[in-house]
Structure formats: C-alpha cells, structure tokens
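Enquirer: model the following, please.
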Amino acid sequence: MLTELSIRNFTIIDEISIQFQEGLTVLTGETGAGKSIIIDAIQLLVGGRGSVEFVRHKTKRADLEGLFIIDDDNHPVFSLAEQYGITLSDGEIVLERTITNKGRSICRINGKLVTLAILREIGSYLVDIHTQHETQSLMDSSYHIELLDYYDYENIKKTKEEYLSLYNQLLKLKKRYRELSENEQKMAHRLDLLQFQYKEIEQAELQPDEDLKLEKEREQLVNIERTYQAITGAYNALYGENKGLDWLHIAQQSLQEASDYDQFIKNKAEVITNTYYTIEEMTYELRQYIDELSFNSDRLNEIEARLDEINRLKKKYGPTVLDILEYMGKVSEEIEQITNKDSHLQQLAYQIDELEKDAYLEAKQLHELRIKAAKALTNDIHQAFEDLYLDHATFHVSFENNHQRTYGKQPSLHENGYDFVRFFISTNPGEPLKELDKIASGGELSRIMLALKGIFAKQEQMTSVIFDEVDTGVSGRVAQAMADKIHHISNDSQVLCITHLPQVAAMADTHLFIEKRKKEGRTVTTVVELTKAEKIEELSRMLTGSELTKTTIQHAAELLELAQARKI
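Expert: Coordinates of the predicted model:
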C-alpha cells in the first residue's frame, strides 16, 4: 500500500506530505482545489508521461516521492526488483521522480537510478488508476486472458506452468531446427568458423585450472627475493652460535640436570627436548630449501607467454579455462550436428512433433479449465451488475483460437496455449455484445468498470487502486451501490477515491479534504484529514452544495451512521 506521498513544486502545490492508511480513503473538495493534481502526481510517480507544465511556475524542478509497503512476500514486484538489481528492505519501496523545467525526468527506486521504463514496469504492479473514461488492464483485450487465469489461479496454475515448460522447450527445438535448415552457404560459413575455433582451442592443449596453477607459480617466481630473505632470516635466527637452537639446548641441559629430583622439571625437560629436535630438523629443511631456491627467468617468461595465450582465449571463449573447455565441447557437438545435418534434422523434427503433441494436450486442458473459469466469472460479474443496478447488462467471455483463424487446421500454440480471450458486454436487451472499449460512456461505463474491478482487484495483486471521479453521472440508489462496491474493493486493496458523491465519502475509513488557498500572493493546495464533526460538515456541503443548516447537518450525520452500519 501507499503509506506516504511527498509533493514539492508540482503545478499549484508548493509542498505537501500526505500520510495514507489502509482501507478506503476519499479525497473531496471544491472543483479546482487540486484533487486530481494529487492523482496526477501519483500517476507520474509510477511512470506516467511527464511534462514541464507540471513544474510549478518560477521553480526549477518538481519532486515526487512515495513510500509503498508490500506485506505479501510472493508479490511479483520482489522478483522484478531483483531482476533489475534493486534492493528491497522489509518490503519497503521508495519511488522518486524529478521533473526539471528543462523537461528532464530523473527516476529512482530505493535510491537506485532507473529508466522511466523500469519505473513504469514496477509501478504497474503497485498502483492501478481508473478514471471515468480510462482504465488500464481492463480495456486492454490482450490482458484479458491473464485476468481470466488470475481469477481461477489455484486451479489453472499447475497446468499453465506445465504447458509453459513444454512450450519453451518447443521454442528451443524449433529455433535449432531453423538454424540447421538455413541455406548451405550460411551453414558452410558457420562450419568454417566452428572448426577454426575448435582447432584454436585444441592446439592450446589447455588443462583444467591450468591458469590458476600458472598464476600461483608466477607469483612465487616474481616474489623469490622476498621469499629468500624471509627464509634466510628465519634460518639465521635459529642456527648458529648464541642463536635460537643454542639457547634451547642450554635450557634443555639446565632442566635435564635436575629432572631426577622433580617430576614437574622432568616433564618440562621432555617438552623442551622434543621442541629442540623438531626445530633442529626444521632448520635443516630451511637450509635445504635455501640451497634449492633459485630465480629462473626462462621459466617466468614461459609462464607469462602461456598466460598471455590463455587470456587471449578467455577474451574470445570464456572467463576461465573450464569455460573455454566447456565451449570447446559445445563447438564439437555443433560441428557434428552440421556435418550430419540431415540425420539431426530428422531427429529434431521427430522431437518437435512429439513435444508439440504433449504441449497441445496441455493447451487443451488449459482451455477446458478456462471454460469453467469463464462460466464462474460470468456468474460473479452478473451478480456484481445486479448489485450496481445493471440488471439488463450481459457479460460474455469470448474464446477464439488459432484453429478458427487457420480455417480448420490444428491450432498453433503461443505462450498462453491456443486461446485468445476477450471480454464482451451488452448493456441493454437486444443490443449486440461489444468489446469493453466500445461500450457506453458516462455513469453506465463507470458501473461496469467498477463491477469488473471488484472481481479482479484481488487477483491483480495491486497494492493500491485509485478511482478518480468514476462515480460521475450517478445518483440515488446507484450511488449507494457504487459506494458499497468501492468499499468492498478496499477490503483486498488500499483504495484512494476522488468523489463528489456523499454516499461514497460517507463510506470512507479516512477522509481527506483538499482546499485551495492564497499564500503570499500565490495559489497553494492543502490537504487535511477530517475529524468526525468535520466529516459531517463536508457531507452536508456535498448533499446540498449551499449553506449548512441544521437539517442538512442532521441528514449528513444520519448518512455517516448508516454508512458505518453498512461496513460492518
């Protein structure tokens, strides 16, 4: 959910910070007070199109910042953030966007600079904004199949995953088949290249981890002087007159003389004796190592030349010797496939045919599950239509597949099986079914969208849903029905709603009042959270639009009490 929004130098807003709560938050105020400006700010924050017009007059930049808290560890935004190298701590996501008066747009997510495209992609999983004439996913027919699958996710998930696994394998095999089927000249060039690469690696006669061993030996040779000094220093400290071994020998003899009279002394004498012989043996080994130690410039040159050759191969074939050898194996396999192209094509064709049969069976199972889901979805949406007094509206899930598009041939497959799903609606008896973007506008369209959003809000995993005056053009019992539906959506997602309907405002868990004032000769917008008494006054104003009276205040208080009762 969106917990905090900071806006600075944005159109008529000087600087405000708004705390948002869970549930339903309504924003009310006079026309032109700046309610929609706040929604515009959120829309830009999640990747909407910016403009210098948004930068407050006589300022250099507009700054927007929003804090989102994600409680669901399985929310898709986590994997998306990981993909782009964005660190999320405790489910907190901070979106920042700056628009300069020169038209530049600077975007950050949790302090990391990102492109506008990345901001938009992540923002699409956080906020869903709906206006009277605009919606995002519901109007996009290419997204309808995803909505249908989300609707019955538990039943469809496993089959869809199994299908996608088969489909991705099928794509790889078909790609390989196309590559092997390319024209003779191109394949000949490819074979020449592969044979050259194989021969180049083969002639190098690489051994596993050879580079690591050579680098270690080179380090020893380069630092041989330091090694000589270290060993010689240790040897000289231990061996010779009045050196370490001499003093150990003196200590040994001293204790040995009294060892027959005291058990403690006897034990310590044995320890020193053992230590003496151990160190004496070590001095012989140090002496021998010094004698054998020598700087071999020829060997160092050999190592440098060999490492240069290996590094040259690394630049072409892989970061390590093991990677180069692995690449050599793949080259060998591809050479064999090209050389014996016909037999491999025949084998690939068989594998593709068998895999396609399996994928088609999964796609068919997916289609049958979607048919069942479509029936249940249709019933739920018709019930939602009744709740919103759209008794005569009809919803239909249309299935079209490549079988129909190819006139009787077996349907071709795509990432969602072989189905193409579109939602159709008829708003009145006798009228034909139409796609969502072609149905009636105004209050009717608002109710239809609200009904659909009520069904899909939870499935889309949106943290925040925003309604900007979607209740325009309705009144009476329809207004109350829309208020109930909006509050119902807030049970699964945080909802922010700009409204002029008192019925909707009365259902709010949090009521924010937007007001435009003059400050030092300039217009500024302020936002305050209303107390219960202030809510009643605002509802009274919304009911009458004129001066407050005892009667209107009483009606507003009754409306608020009734709304609280409906929420229980």
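
Enquirer: okay, CA-based contacts and neighbour counts for the rest of this
Expert: Noted.

Enquirer: helices or strands next to the helix or strand hosting residue 166 in the packing?
Expert: Element membership for residue 166, per DSSP states H and E: helix 153-180. Using 3 or more CA pairs under 8 Å, 6 or more residues apart in numbering; DSSP states H and E, the elements in contact with helix 153-180 are helix 341-387.

Enquirer: how far does the helix it packs on sit from its chain's centre?
Expert: Offset of helix 341-387 from its chain centre (CA atoms, centre = their mean, to the nearest Å): 27 Å.

Enquirer: I'd like the structure of this one too, to check against the first:
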Amino acid sequence: MLVSLHIKNIAVIDEVFVEFGDGFNALTGETGAGKSILIDSLNMVLGQRTSRDLIRNGTDKAVVEAMFNINDPAVLSYLSEIGVEVDGGNILIYRDLNTDGRATSRINGMMVTAGMVKELSKLIINIHGQQDNQSLLNPSSHTAYLDSFAGITELVCEYKSVYDITKSLEKKLGELNENEREKQRRIELLKYQIDEIEGAHLKLGEEEALSDRREFLSGASKISEALEFSRAILYTNDENVHDMLSRVSASLSGIARYDLELSDFESKITEINFELDDIIHRIHAFADSIDFNPRELDMIEERLDLINSLKRKYGADIGEILKYNEKAKAELETIMQSEELSKKLENELSENLQKQTELSKEITQKRIAAGKLLEEKITFELSDLDMKRVSFQTEIEPCEFCPTGADRVEFLISVNAGEPPKPLSKIASGGEMSRIMLAIKSILADTDNVPTLIFDELDKGVSGRAAQKIAQKINKISSKRQVLCITHLAQIASMADTHFLIEKGMTDSVTQTKVIRLSKDDRVSELARIIGGAKITQLTMDSAKEMLEMAEEYKIAENGKSNQC
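Expert: All right, here's what the predicted structure looks like:
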C-alpha cells in the first residue's frame, strides 16, 4: 500500500506530507485547489515524463517521495534483480526534477533509471482517470482489457514474438524475390567488376614499386651518360685522373726519403689512388648494371594508368580495391544462391506461420471463453451500479493476423431493453462510461495483485443514486486493497475510511495548497460544503451528518468496518 507521500515545490504546493490509511481514502476540495497536482506528483515520482513547468516558481528543484509497504514476492524479486535492498517491506521511491530538466530517481537510496521505476510502478499501483474512459471508447484498447481479464498477456507476448519473426521472414523473402530484372542487372555488374579487378592481377605494394621504378627509368639516360663521362675522366681516357695520380705518387716516392712531410704526401696520394680505384670499380659495375629499355617505361605508365582507373572506381588504393572485390564476390554468391536461400526462408516461414496459427487459435479460444465470463461479470457489476437494463457484449470477430492475434475485439452495450448492442462510443453517456470503467476495473482488480488503486474523478457525469452505487462499489474494492479517490461527490466521500481535504490559501501573499486529514466533525463540514456549495445551513449540516452515519452503517453491514477517522 501507499503509506505516505511527501511533495515539495510542486506547482502551488510549497511542502506537504500525507500519510494515507488502509482501505478507502477520499480526497476532496474546491475546483482548482490542487487535487490534480497530487496525481501529477505521483506520476512524477513513478517515473513518468514530467514538465519543468511543474516546478514551483522561485525554486530550482521539485522533490517527491512516496513510501510503500509491499510484501508481494513478485515486487521483492524485481527489486532484487535491479539490486535494491528492502527492509521490512518498506520501499521509498524518490525523484527530484531540476529547472534545467535533469531528474534523479532513487529506490531505498539507490540511484535507478526512470524506466526501472516505471516497471516497479506496474506492480504496486494503478492510476485511473478520465483518460481511461476515453480509451474505453477506442475499440483498439478492448483487446488488452479482455486479455488482462483472461490472464493471457504472456501468451499474447509469446504470439507477438512469433508474429514479429513471421513479418521479418516475409520481408527478407520479398526482398529476394522482388524485381528479377534488377537482380539480373546486378549480377552482370558484379561479374564485370570482379573480372575487371581480377584481370588486373593486382598485388599489394605494386603501385609504390612501379612508381619508384618509373622515377628511376625517367632519369636512366642522364644517369648512364653521367656515369660514362665520370668513368672516362677517371680511367679510360688517354689522359685520366687515375694515371695522373699514379705518376704523382711515383714522383713523390722518389723524394720521400728526404723529408717526413714529403713521405706523408706520397702516402696520402697513394691512399687517394686506392680509393679512386674502388670508386672507378663501383661506377663501372653500376653503369654495366643499367639495363635501360625505353619500352619498359611505357609499360609501367600503362600499368599505373590501369591501377589509377581501378582506384577511381573501387577504392583509394590497391588494398581497398581488393577488399571491394571480395565484397562483390560475396554479394554475387549470395544472389546466385538466392534460390536456395529463398527456399530455406519459405520453409522457415511455413513452420513459423504454423506456430503462429496454433498460438492465435489458442488465444482466440481463451478470449471467447473469457469474453462470455466477462459479459456476465460486467452485466452483474453494472446492475449493481444501478444499470439494471444494460446488456454488455464482448464481440470477437476473426481478422487478419496482427500483433495481438487474429481477432478484432470490441465491447458493445445496450442501455435499454430490446435494443441491439452497439459500440460504446455511440451509446454510453459520460456517467455511464464512468460506471462501465469502474465495473471493468473492479473485475480486473480481482485478477492482479496491485495493492493500490487510484481513481481520479471517476464520478464525472454521475449524480444521485448512481453516485451512491459507485461509492458502494469503491467501498467493496477497498475491502481487498487500498483505494485513493479524488471526488466531487458527497456520496463517494462519505464512504471513505480516511478523508483528506485539499485546500488552497494565501500565506504572505503567496498561494499555497495544503492537504488536511479530516476528523469526523471536519468531515461533516466538508460534506456539507460539497452538498450545499457556498451557503451552508444547519439543514445541510444535518444532511451531511446523516449521510456519514448511513455510510458507516452500510460499511458495518457489508464488511464489518467503519470510518476510521
């Protein structure tokens, strides 16, 4: 159950702390007092998307804390999965929202994501408002209501997984089979590209080697001429450097004995001559190694032109061209094997469709059985809500496979005896919609373990006897779980076990909303205000007191409990 709610800096609320009771909690107040802000605050702390506009003017952060006490194994198991420790069943959910849009969520002090809180909220609280009435007018929501009642939500999820696989297989098969002409064109293009690349016999590093060789060959003639000239000057001419140095060395050798410096001259010239012999030998060898063929340069230019042409089509370098070739061959192989793949996909699709059909048939059977039981239960509940001549029908018709099965579900109603059932949107008034929704929620409440239900102005469009019946129905629901109900009707508020007044006032010229837990005497005054409006007479007070006493008598007669204020 929801034990308490702490709200700070939300809209017109400065700070409030509310401790809720077991059973039926009613919240009343003037229009605009801030009743909807409590629902907004709950939605915020439960992970719903919240606008920064909700933050109270003049503050930089809004905070909401909700304390629950839960001992449901499913809830405790989920909290354990996300790493949250629970002591004594107490679960404190915290969320703050800053003016810059940043929000922080915590469960029992541990930081969590808003998504985690949303998942938790599904297990611990249900909030129902006028939007639920609107959803009931949309037939597309009826399937979910019926499935929830039938207890086949997991079965429908299993079917949905199979259905998604079917759609995926159909898409892949369609892509393989569509536009045969385009497929043939692609095959021809890939074959041409593969032949062009493989016909070039490319090798990694080839382009760099060819560029270096071209650079060398482009200067081969000049290199050859320079080497030949050098060889002639140094050695082969009649008058050459080598011979001249030899004569110089011989001349110095004849006088070296006369002076040490002359001996050093002769030694140095001899060394130079030896080095010159080595250089002449190397020049000779290099010149002889040059095999210059003008045609080779043309061949290299042609090869580089081919490589550049392939680069423009398939990649920035030979490595990328070769990768493109492998990719093209893989694509070609896939296309060439498409018939085999198509046959494989067809077999998979056939098997999946069979499984999908079996699941959809099982779902349909369970829906039909549940539909009949739901008709009986809702008709009974509506009769209990003073709609005795209403006939409620669950229409289930076959349709094409869709994400929820092969059924189209729609709730039909006849509010007058003898009239054929028609869609809710064409028949039901606002008050009737409120009672139909309450009947559905009352029935569904018996199929789940959510401990807290919140009804936000479920009584819209309702008055008189119908309002009394709704009050009695909420009282019945509250005997099994906690109920919070925001209401404008005295009949409903009088049935509550705990009654809160939401009141807006001025403090230091600042508007503030307060939430006040009412005593029995205060409840009489509040019920009188609801009944009588601006002017409250003694007769109105007496009527309010009588209404409260009658509600207490009814509750004692029904389940032995009385007002706990």
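
Enquirer: please identify the buried residues of stretch 525-542 of the first structure?
Expert: Judged by neighbour count (16 or more other CA atoms under 10 Å), stretch 525-542 of the first structure contains these buried residues: 525-527, 529, 535-542.

Enquirer: that should have said stretch 227-243 of the first structure, apologies.
Expert: Buried, per 16+ other CA under 10 Å, within stretch 227-243 of the first structure: 231-232, 235, 238-239.

Enquirer: what is the nearest of the residues you listed to residue 176 of the first structure?
Expert: For those, the closest approach to residue 176 of the first structure (CA to CA) belongs to residue 231, at 60.4 Å.

Enquirer: doesn't residue 290 make contact with the closest one?
Expert: Yes - counting by CA atoms under 8 Å, residue 231 of the first structure touches residue 290, with 7.1 Å between them.

Enquirer: ok, the nearest residue in space to residue 402 of the second structure that is not next to it in sequence - contacts?
Expert: Spatial nearest neighbour of residue 402 of the second structure, chain neighbours left out: residue 163 (7.7 Å); criterion: CA to CA, 6 or more residues apart in numbering. Applying CA atoms under 8 Å, 6 or more residues apart in numbering to residue 163 of the second structure gives the contacts 356, 402-403.

Enquirer: switch these over to a markdown table; also include distance to residue 494 of the second structure.
Expert: Output for those, formatted as a markdown table (distance: CA to CA, whole Å):
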| residue | distance to residue 494 of the second structure |
| --- | --- |
| 356 | 52 |
| 402 | 47 |
| 403 | 45 |
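
Enquirer: okay, now residue 292 of the first structure: neighbour count?
Expert: 9 (other CA atoms under 10 Å).

Enquirer: what do you get for residue 64 of the first structure?
Expert: Residues lying near residue 64 of the first structure (other CA under 10 Å) number 23.

Enquirer: what's it aligned with over in the second structure?
Expert: Residue 64 of the first structure maps onto residue 64 in the second structure when the alignment is built from TM-score structural alignment.

Enquirer: got the contact list for its match?
Expert: Contacts of residue 64 of the second structure (CA under 8 Å, 6+ apart): 5-8, 41-42, 44-45, 94-96.

Enquirer: got it, and residue 486 of the first structure?
Expert: Taking CA under 8 Å, 6+ apart, one finds 24, 450, 454, 495, 504 in contact with residue 486 of the first structure.

Enquirer: taking the residues you listed one by one, which sit in strands?
Expert: Counted as lying in strands by DSSP state E, out of these, are 24, 495.

Enquirer: okay if I get the contacts of residue 486 of the first structure as JSON lines plus distance to residue 271 of the first structure?
Expert: Shown next, in JSON lines, are these (distance: CA to CA, whole Å):
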{"residue": "24", "distance to residue 271 of the first structure": "81"}
{"residue": "450", "distance to residue 271 of the first structure": "89"}
{"residue": "454", "distance to residue 271 of the first structure": "85"}
{"residue": "495", "distance to residue 271 of the first structure": "80"}
{"residue": "504", "distance to residue 271 of the first structure": "91"}
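
Enquirer: what about the contacts of residue 486 of the first structure, which one has the most neighbours?
Expert: Neighbour counts for the contacts of residue 486 of the first structure (other CA under 10 Å) peak at residue 495, which has 31 neighbours.

Enquirer: which parts of the helix holding residue 166 of the first structure are buried?
Expert: Result for helix 153-180 of the first structure [16+ other CA under 10 Å]: buried residues 156, 159-160, 163-164, 166-167, 169-170, 173-174, 177, 180.

Enquirer: after that helix comes which helix or strand?
Expert: Counting by DSSP H and E, what follows helix 153-180 of the first structure is helix 184-204.

Enquirer: what angle do that next one and helix 341-387 make?
Expert: Put simply, helix 184-204 of the first structure runs at 110 degrees to helix 341-387, going by axes from the mean of the first three to the mean of the last three CA atoms, to 10 degrees.
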